[in-house]
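Trainee: Give me a 3D structure for the following:
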Amino acid sequence: MKPGHAIGSLRHRLAQLCGAPHDPDPGSLSHSERLRCAGAGLVGGLLFDATTLGLRHITGAPSFPEDTSDLLVPFLPAATFNSLLSALGPHGKELLVVGALTGAVIAVVLLGTLYGGLVWRGWRPGRLATVLGVVGFIGLWALFGPVLDANDAGGTLLRRRAIGAGTLALDVIVSVGAVYLLVGRPRSREGGAGPEVPDRRAFLAALGGLGGGLLLGTGGLVAGFRSLAGATNLDYEGRWSSAASPITPIDQHYVVSKNLVDPSVNVDTWRLQVDGLVRSPVTLTLDDLRRLPQRQEIVTLECISNSVGGGLMSTARWRGPRLAEVIGLAGAVDQRARFAIVSAVDGYFDSLPIDAALSSSTVVALTMNEVTLPDRHGFPARIVFPGHYGEKSMKWLARIEVAEHDHLGFYQRQGWSEDAGVRTWSRFDAIGSGRPLRAGHPAILRGHAFAGTRGIESVQVSTDGGTTWGEADLDAAISPYAWRFFTSHWTPSHPGTYVLVVRAVDGAGALQEERREDSPPRGSSGFHSVTAQVV
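Mentor: Predicted coordinates:
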């Protein structure tokens, strides 16, 4: 058989599978028919959105906007991501939600128009709707499959993926089903040909179906959107917070998340899998982790997006078993192991060098400041990896895979640093007592510095824009892994404008970098400076 004939035969078979007639009606759709098909698609699209938002709160599986975010965000270059974050702030996630929901509606409107055009030309409605639904699900599953392992409730990887695929299938069934019901049967013609026979009853039924569907879809969408908006964390929390005390209260601790809605894990279904290059893979419960020896560390965490002088840095008491002991429950680690690939219930993933994972300082935190780990900070378990930016201290831990080869992390796909070791950083927190500075009167300059596990050896302050420097007094270190506060006493000699600058020297004797760099790709650098007016 010639290639052209083979292709034609295959096309004919596919058309028959979809319910194509042997003698299709060559007529074109009337204006009212086009509107009816588009209206059916609009209802189907609204119901798709309402279903995906509703199922998100029933099953814990991410909604369509969240899947879209997880699919696209890792491939935004780090500099572009940071620029959008700075420009849009909380509106970035709002635009993503609205854009994804609107895109879904437009897609189903186009589907409804295509479906209606084929049905009213004689294609078999049931078979065509079934094929379009199956093809639509397969297409969406192929596109979003890599991000369908997220689920708020937790559970094993297989369970999370099954629920994600199931909710996606229901989204498609509801939307395609609405189109199928509202488009209706092919138009009737006297004698099988000629002009369309008016059917007032069918017209009114279709009009009522479209109106009812629009009402149901819009109402469901509004309710689902309100529910989503009520749980959504649109912006980073603590961006401009002050460091008032060595240990940050939980309600003041900075929060950064990739999610539109953070997980609220069901501890009864949550499981932590430890597998890969270990002797005996194991699945653990929270009680299993609590039975291990508990270790407390005071650790400062900093977001890699923290700017010079920013507030995305906090310190807490973290308590839980060492990560090495958790991995040890799976038996001996194979000598080929080089990395621990870690993933979370929200679909986040990253990796740690195996030596770091087995270090005594890396813990799986179960409590924060001596209370059960809050939802926003990773309940029921998170990794705390001292000396590295917060992207490495994964929240809502779900799996640890010991592996020979690295796995590029969620943010590393954007181009952020793979090592993510913190850079030396310092900041003024308070200039004076809050009252106007007066010439000849002493003022106290307070602030903090941080250099990860390297520690802080000294802090230097300049009151003349960096021309001369003086040593500040350091508070006692509260932990090898925490920030350090400083105090500098200054008496301005005369009224005027002063530029105050601070810099730090880490425990290895290296001076903080002066050159200004934005956060991407390895964290910000540069001296923090403030302008002080003296009267």
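Trainee: C-alpha from now on. contacts and neighbour counts both.
Mentor: Noted.
Trainee: Which strand in this protein has the most residues?
Mentor: Longest strand in the chain, counting residues (DSSP state E): strand 496-506.
Trainee: Next, the buried residues of it.
Mentor: Judged by neighbour count (16 or more other C-alpha atoms under 10 Å), strand 496-506 contains these buried residues: 498, 500-506.
Trainee: Would you format these as JSON lines with distance to S488 included?
Mentor: Shown next, in JSON lines, are the buried residues of strand 496-506 (distance: C-alpha to C-alpha, whole Å):
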{"residue": "Y498", "distance to S488": "15"}
{"residue": "L500", "distance to S488": "11"}
{"residue": "V501", "distance to S488": "12"}
{"residue": "V502", "distance to S488": "10"}
{"residue": "R503", "distance to S488": "12"}
{"residue": "A504", "distance to S488": "13"}
{"residue": "V505", "distance to S488": "15"}
{"residue": "D506", "distance to S488": "18"}
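Trainee: tell me which of these is nearest to W270?
Mentor: For the buried residues of strand 496-506, the residue nearest W270 by C-alpha to C-alpha is D506; the value is 40.5 Å.
Trainee: follow-up on the earlier one: which residues are in contact with the next helix-or-strand element following the longest strand of the chain?
Mentor: In the C-terminal direction, the helix or strand that comes right after strand 496-506 (DSSP states H and E) is strand 528-534. The contact list for strand 528-534, computed with C-alpha atoms under 8 Å, 6 or more residues apart in numbering, reads 308-309, 426-428, 431, 436-439, 465, 492, 494-503.
Trainee: Measure how far strand 528-534 is from the centre of its chain, please.
Mentor: 37 Å (C-alpha atoms, centre = their mean, to the nearest Å).
Trainee: orientation of it relative to strand 496-506 in degrees?
Mentor: Inter-element angle recorded for strand 528-534 and strand 496-506: 150 degrees (by axes from the mean of the first three to the mean of the last three C-alpha atoms, to 10 degrees).
Trainee: Let's compare: structure for the following, please.
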Amino acid sequence: MRTRLVPAGFGVLSALVGVAAGHLVAALTEPSASPVLAVGSQVIDLTPTPVKEWAIAQFGTHDKAILVGSVLAGVLVLAAVAGVLAARRFLYGAALLGVLVAVPALLATDVLPSLVAGAAGIGALWSLTRTRQAGGGGRRGVLLAGGLAVGALAMGGAGRWITSYRSRVVEIDLPAAADPAPPFPTGLDDRVPGISSFRTPTSDFYRVDTRLALPIVDADGWTLTIDGDVEQEVSFTLDELLAMPLVERDITLTCVSNEVGGQYIGAARWLGVRLTDLLEQAGIGSTSADQILSTDVDGMTISTPLAVATDGRDAMIAVGMNGRSLTPEHGFPARMVVPGLYGFVSACKWITRMTLTTYAEQDAYWTERDWATDAPIKISSRIDTPKPLATVDAGRTVIGGVAWAQHQMGVAKVEVRIDGGAWQQARLGPSAGDDYWRQWYLPWTAEPGQHTLAVRTVDGEDDVQTAVRATPFPEGSSGVQEIVVNVA
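Mentor: All right, here's what the predicted structure looks like:
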């Protein structure tokens, strides 16, 4: 058994050296070309939608880390086999490592990190195998293995630091809005413990996308191009966008993957250029286009219904979030924001191109995967406090949370049901506009025992949040959140 474990360990160590070397080179060039990330990105693209939704529901924001870990684990298992093969005949083991390198080389936009990974991994395997075969398996072999392990750690750590440094927040001086938002009201944050913040801090704002590595965008070289079925193609630099009249709006964004009562929703103050101001410069009056096909800096595409984006709502190309420039996680230097639509058809981050076209001519990433083309955000609500299955003290307490009816004349009422009884009207926090969520709370005298709590929203047109359950695919979840709590 030991005769196989040692060569297998050599294979694993060699693979780690290769992965670390490739990661370091990718950090200096294109982080997404790191071999493991390149394979992971392809896995995301090929994964069936139900599996993706299951992963998001089960693992939340940890789904990417679990995917990368799974890919790396698979690589290390095959690398162990390569080590065993190399002990018999080195060319066999080197060939298997070569195959492992060839896959990300074919998938990545930059082959250099994979080539370096292959050279480093095969070189390490050759050194370890030759040393052992030459009878140097004692002190010399231990020193060699230790040196390679330290080298792998050093290269991996350096790669992580360089990537973090290159993707750091770059602050841009944002001009004042020509059309500012009204003064932001004081929410219920301090009055109802456990309720969601009325304005979501940028650091807490949800992030759902297909990226395993954040794009690194040079603001000075970035441009936004509008082309396709327009009168003239136009391009804007970031400075040109910032010189245009900017609008400031309080808008809630929601991910279509959000389950009923889920966390993939956030509310922020956005600063940007009206989408219609940009489209008018390209000329869209006589076109036959019915969609805006947005493309980000790495080629990801998102389709937005043209009629919805230009119907008078506060759709914009945002450059600021909560009073500061966008962070890399949220689309620096610019992103699309369209209130009332789920993000997968409206919120292209790191945007660099908008093509006016038709749904019949071009499919975006999500429409190719049979998601809806027109996806208005459904009326919904969430209980923040108490938490599901929590134990609370008997006596006077509160039930509280947030509700939203984006671009539906806003939230008019929130109703709470306790133990299947009559719906009781909750008290609403202040309004920051129809495109923004509202906090709510209901005083409750909690009696000992187990209790079931439910919540629903009524919008300004008296439409009641539906109780019909639906999964996120293909146009967003629906249903009434119901939780169980214990009172002691």
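Trainee: so what number do they get for TM-score?
Mentor: Once superposed, the chains reach a TM-score of 0.74 (TM-score structural alignment, normalised by the length of structure 2), with 448 aligned residues with a C-alpha RMSD of 4.4 Å.
Trainee: and stretch 276-289 of structure 2, how far from the chain's centre?
Mentor: Put simply, stretch 276-289 of structure 2 sits 30 Å off its chain's centre (C-alpha atoms, centre = their mean).
Trainee: Name the residues that touch it?
Mentor: Contact with stretch 276-289 of structure 2 is made by 226-227, 229-234, 306, 310, 315-316, 356-358, as judged by C-alpha under 8 Å, 6+ apart.
Trainee: Tell me which stretches of the stretch 251-400 of structure 2 form strands.
Mentor: With strands called from DSSP state E, counting those that start in this stretch, the stretch 251-400 of structure 2 shows them at 265-274, 291-296, 301-305, 316-321, 324-325, 335-337, 351-357, 380-385, 391-392, 395-404.
Trainee: Buried residues, the last one. List them.
Mentor: Within strand 395-404 of structure 2, the residues that qualify as buried by neighbour count (16+ other C-alpha under 10 Å) are 397-404.
Trainee: same deal with the first one?
Mentor: Using 16+ other C-alpha under 10 Å as the burial criterion, the residues of strand 265-274 of structure 2 that qualify are 265-274.
Trainee: Stretch 332-340 of structure 1 now?
Mentor: 333, 337-340.
Trainee: For it, measure first residue to last.
Mentor: 14 Å (C-alpha to C-alpha, to the nearest Å).
Trainee: Equivalent analysis for stretch 460-473 of structure 1, please.
Mentor: One end of stretch 460-473 of structure 1 to the other measures 9 Å (C-alpha to C-alpha).
Trainee: for the stretch 101-250 of structure 2, what spans make up the helices?
Mentor: 112-133, 139-166, 238-243 (DSSP state H, counting those that start in this stretch).
Trainee: now for the first one, which elements pack on it?
Mentor: I take that to be helix 112-133 of structure 2. Helix 112-133 of structure 2 sits against helix 2-28, helix 35-46, helix 63-88, helix 90-107, helix 139-166, with contacts defined as 3 or more C-alpha pairs under 8 Å, 6 or more residues apart in numbering; DSSP states H and E.
Trainee: Tell me which of those helices sits nearest to W437 of structure 2.
Mentor: Nearest to W437 of structure 2, of these and by C-alpha to C-alpha, is helix 63-88 at 26.7 Å.
Trainee: quick one: buried residues of that closest one?
Mentor: Across helix 63-88 of structure 2, burial judged by 16+ other C-alpha under 10 Å covers 63-64, 67-68, 71-72, 75-76, 78-87.
Trainee: what does stretch 138-150 of structure 2 give?
Mentor: Using 16+ other C-alpha under 10 Å as the test for burial, stretch 138-150 of structure 2 gives 141, 144-145, 148-149.
Trainee: List of residues touching it?
Mentor: The contact list for stretch 138-150 of structure 2, computed with C-alpha under 8 Å, 6+ apart, reads 13, 17, 124, 128, 131-132.
Trainee: let's go with 10 Å and repeat that
Mentor: With contact meaning C-alpha atoms under 10 Å, 6 or more residues apart in numbering, stretch 138-150 of structure 2 is reached by 9-10, 13-14, 16-17, 124, 127-132, 135-137, 151-156.
Trainee: Distance of the residue nearest the centre of structure 1 relative to L95 of structure 1?
Mentor: For structure 1, the residue nearest the mean C-alpha position is K258 (2.4 Å; C-alpha atoms, centre = their mean). Distance from K258 of structure 1 to L95 of structure 1, counting by C-alpha to C-alpha: 15 Å.
Trainee: go on, L71 of structure 1?
Mentor: L71 of structure 1 sits 16 Å away from L95 of structure 1 when distances are taken as C-alpha to C-alpha.
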